[in-house]
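Enquirer: I'll drop the sequence and a predicted model, then ask my questions.
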Amino acid sequence: MTATLVPDLTSPFGTYRAGGWERFVWKLADRHDLAASLRKRVRALVSRLWAGPFDAEADGLRFRLYPGSNYDDRKILAKGRLPERGEHALLARHLREGCVFVDVGANVGSHTLAAARAGARVLAVEANPATADRLAFNVAANGFAGVEIVRKAVGERHGEMALWSEPSNCGFATLVPELTTGEWAGDWRARPVTTVPLADMLAEAGIARVDVLKIDVEGFEDRVLVPYLAGLEATRLPRVVMIETNCRAHWEHDCLALLARLGYRATGATDDNTVLELEASRPEGGRA
C-alpha cells in the first residue's frame, strides 16, 4: 500500500513495483458496471489508500503511475495496457522511423512514448507542470532521446492564460473555463501558464513540417489548430491530424469543416477523437 503527495521523480524505475493487489483494487475502482455514485465512492477510497506511485509496463512501455490523480494512470494500472487503444491503432500505421510527431496535450506520454518507440522525432507539449514532470520521468525511464518536451500551452498568441486542472485527474486540464462547470464540475484550480502559437513553437524546435499532429486540449483544439493552419502553405500541411472532439461544444471554430476544406478526410474515429488524413500527397517533412 502506497500513498504520496509529492511525485518521486528521481528514484529509478522499478522502485515501486505494482503488484496484484494494487491492480485489483484499481480494477475494482474502474468498474463501469457499478452505479456512478458507488463507483465515485470506491474510487475516492482507493485514491486515498493507493494513490501511487506504482511502476508498471503497458504494451512494452514503462510508466510511473499515480492513479489517484491521473485518469490515464488509472487505466494503465487497472487494465495493464495503454489507454485509448482505438486511437493508438488508428495512428500506428502513420508512425515510423524519421517522421515528426507533435503531441499537443501530451499528458503522461501514452502517445508520445508510442511514437518515440516507432522511431519518430517527438515534440511533446504539456502545460500542466505536475503532468509535465511525470511525462519527463516516463520518457527518461524508456530511454527515448528523440523526445523534446515543451512546458507551455499552445495558444492563439504569445501571452499568459489560466490553465484549469482538477486534482483527481491532472491530465484533464483546460484553458476553457466554461468546461469546468456542468458535466465536468469538480474541484478545479487555476494557475497561469505561458502561451505560444503552435507555428512559433515548431519554429523554435527547428521543425519545418509535421507528419502527424495530435491535439487533445479539452475544448481548446480549435484555437490551437486554426491559427496554425492559417499560416501554412498547402505543401506544408500535416499528413495526419488526430483531434479530440468530445469537447467540441466549446470550440469557437469548426475545426472539422476547416480540415475538410483543406483536403482532409476522416479515416477513423472513436468516441473521443477523430483521425483525418490529407488526401493530396506531399513530400514527408522533418527538421528545417
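Expert: Received, thanks. Numbering: from 1, shown residues only.

Enquirer: going forward, measure contacts between C-alpha atoms and count neighbours the same way
Expert: Noted.

Enquirer: thinking residue 71 is in contact with residue 167, fair?
Expert: No - here residue 71 does not reach residue 167: they are 10.6 Å apart, not a contact under C-alpha atoms under 8 Å.

Enquirer: more neighbours: the two, which one.
Expert: Between residue 71 and residue 167, residue 71 has the larger neighbour count (other C-alpha atoms under 10 Å), namely 19 against 15.

Enquirer: contacts only, for residue 202.
Expert: residue 208 (C-alpha atoms under 8 Å, 6 or more residues apart in numbering).

Enquirer: can you pull out the helices in the stretch 151-288 of the chain?
Expert: In the stretch 151-288 of the chain, the helices defined using DSSP state H, counting those that start in this stretch lie at 198-205, 221-230, 255-261.

Enquirer: what's the angle from the first one to helix 221-230?
Expert: Right, the one you point to is helix 198-205. 70 degrees (axes from the mean of the first three to the mean of the last three C-alpha atoms, to 10 degrees).

Enquirer: looking at the helices of the stretch 151-288 of the chain, which is closest to residue 172?
Expert: helix 221-230 (13.5 Å; C-alpha to C-alpha).

Enquirer: name the helices or strands packed onto the closest one?
Expert: Contacts defined by 3 or more C-alpha pairs under 8 Å, 6 or more residues apart in numbering; DSSP states H and E place helix 221-230 against helix 198-205, helix 255-261.

Enquirer: what about versus this one:
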Amino acid sequence: MSEAAAHLDTRSPFGTYPAERMVRAAWRLADRHDLSRGLRKRIRSLVARFFKGPYDLEADGLKFRIYPGENYDDRKILAKGRLPERAEHTLLEPHLQDGTVFVDVGANIGSYAVFAARRGAEVVAIEANPQTAHKLSYNVRANELDNVTVVNSAVGPKDDSLPLWHEPSNCGFATFVKDLTTGEWASDWSPTYVNVRPLTAIADQQGLKRIDVLKVDVEGFEDRVVLPFLRHADKPMWPRVILLETNCRPYWSEDCLPELANRGYEVTGRTNDNMVFELTG
C-alpha cells in the first residue's frame, strides 16, 4: 500500500482522536473475511487512504492509540472493538499475577504487555521497530502503567546490526527473515538496520533475576531468540512459561520444539498461531 503514513502523535492526550461510527464501519468492511483476499486488500487500501488514523479507543478495558492503515493489530482492534489475541490471553491469564515477571519480545503496540501489566505483572516490553516502540510507549502511558519498561531493541543470538524488513500496511509484521517478504506475503517491503542484542544481555541490563512468562512473536526469528537464551542463561533464569508464535515455523533455522521438550518444557496450550510451553522440571 503506497499511501502516505499516518501522522505519529505520541504527545496529545488520549481521547484527542475519537473513532467515529463511520470510521468503525469502514474498517469493519475492510476486515470482512467472507470477501476474497484480493477484494479485501483493495477495500483496505481504499479505506486506509481516508481513515488511516490515529484513533483513540478502548478495547477490553484497555486504552490504545491506533493507526489502522499501518498495522494489522490496530485494524483488528478497530474493526472488532476488542483485542485480537483473546485465545492467547486466556491461556496466559492463569500465569499472570502481582509480581509476575513478563518479558514480551516483539511487543508491537502493547496488546500483550498492557494486558499483562493490568494484571499486576512486571513487564519488559521489547520492540525492534523504533516507530512502533514510540506507539507502544504511548499506549503504556495512556493506561497509566508504571510497571512496564519499554526497550527499543531487536533480540537475536548475538550483538549485531541487521536489516529489519517492514512494509507500510503492517508494521507489526516486521521480520529479519527475507524469505518471508516473498510469495504469500509479497508486498512493498523495505529494510531498516536496527541493533540486535541477546535476550541474556537485555535481561541482565534490566536487572532481571528471573523470567516467569516469556512471549516471543518475531515473525520467523523465534528460534534465534529462544534457543540462544536457553543455551546461555543459567537454569534459574529459564521461563516457567513460554508463549511462542509458531505460524512461521517453516522459516526457523532450527526447530525449537525438540529442544524445548528435551529441556523439560511441555505443550499445555495451542491456538492457530501460537503454542504455550510450561517447564515441568
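Expert: Perfect, thanks for sending it. The shown structure was predicted, so the numbers you read here are calculated from the model rather than taken from an experiment.

Enquirer: the helix or strand residue 26 of structure 2 falls within against structure 1, how far on average?
Expert: According to DSSP states H and E, residue 26 of structure 2 maps onto helix 21-30. In the superposition with structure 1, the average deviation recorded for helix 21-30 of structure 2 is 0.9 Å (mean C-alpha distance after the TM-score superposition for structure 1).

Enquirer: which parts of the stretch 151-288 of structure 1 are strands?
Expert: 153-154, 159-166, 169-174, 189-196, 212-215, 240-244, 264-269, 273-278 (DSSP state E, counting those that start in this stretch).

Enquirer: got a list of what residue 80 of structure 2 touches?
Expert: residue 28.

Enquirer: and if you look at residue 118 of structure 1?
Expert: 95, 96, 97.

Enquirer: nearest to residue 86 of structure 1, of the residues you listed?
Expert: Looking across those and measuring by C-alpha to C-alpha, the closest to residue 86 of structure 1 is residue 95, at 14.9 Å.

Enquirer: what's the burial count for the closest one?
Expert: Neighbours of residue 95 of structure 1 (other C-alpha under 10 Å): 20.

Enquirer: how close does it get to residue 213 of structure 1?
Expert: Separation of residue 95 of structure 1 from residue 213 of structure 1 (C-alpha to C-alpha, to the nearest Å): 11 Å.

Enquirer: can you list residues touching both of the two?
Expert: Counting by C-alpha under 8 Å, 6+ apart, the residues touching both residue 95 of structure 1 and residue 213 are residue 101.

Enquirer: can you lay out the helices and strands packed on helix 221-230 of structure 1 as TSV showing distance to residue 160 of structure 1?
Expert: Below are those laid out as TSV (distance: least, C-alpha to C-alpha, whole Å):
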stretch	distance to residue 160 of structure 1
helix 198-205	14
helix 255-261	23
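
Enquirer: compare the ones you listed and give me the one nearest residue 138 of structure 1.
Expert: Of all those, helix 198-205 comes closest under C-alpha to C-alpha, at 20.9 Å.

Enquirer: ok and the closest one relative to strand 189-196, angle-wise?
Expert: Going by the same axes, to 10 degrees, helix 198-205 of structure 1 makes 70 degrees with strand 189-196.

Enquirer: can you point out the buried residues in helix 198-205 of structure 1?
Expert: 198, 199, 201, 202 (16 or more other C-alpha atoms under 10 Å).

Enquirer: touching, the second one and residue 228? I think so.
Expert: I take that to be residue 199 of structure 1. Yes - Residue 199 of structure 1 is in contact with residue 228 according to C-alpha under 8 Å; the separation is 5.6 Å.

Enquirer: for the closest residue to residue 273 of structure 1 other than its chain neighbours, which residues are in contact?
Expert: Closest residue to residue 273 of structure 1 apart from its sequence neighbours, by C-alpha to C-alpha, 6 or more residues apart in numbering: residue 244 at 4.3 Å. Applying C-alpha under 8 Å, 6+ apart to residue 244 of structure 1 gives the contacts 215, 216, 217, 218, 221, 272, 273, 274.

Enquirer: rerun that using 10 Å as the cut-off
Expert: Residues in contact with residue 244 of structure 1 (C-alpha atoms under 10 Å, 6 or more residues apart in numbering) are 214-222, 269-275.

Enquirer: kindly report the same for residue 133 of structure 1.
Expert: Taking C-alpha under 10 Å, 6+ apart, one finds 7, 8, 9, 107, 108, 126, 139, 149, 151 in contact with residue 133 of structure 1.

Enquirer: and the residues you listed, which are buried?
Expert: 8, 107, 108, 126, 139, 149, 151.

Enquirer: how close does the fourth one sit to residue 104 of structure 1?
Expert: Pointing back at residue 126 of structure 1 there. 7 Å.

Enquirer: hey, what's in contact with both of these two?
Expert: 150, 152, 153, 154, 217.

Enquirer: just give me the closest of those to residue 51 of structure 1.
Expert: Among those, and counting by C-alpha to C-alpha, the member closest to residue 51 of structure 1 is residue 217, at 24.4 Å.

Enquirer: count of neighbours near that closest one?
Expert: Count around residue 217 of structure 1 with other C-alpha under 10 Å applied: 28.

Enquirer: that older thread, residue 117 of structure 1: which of the buried residues of helix 198-205 of structure 1 is nearest?
Expert: residue 202 (21.2 Å).
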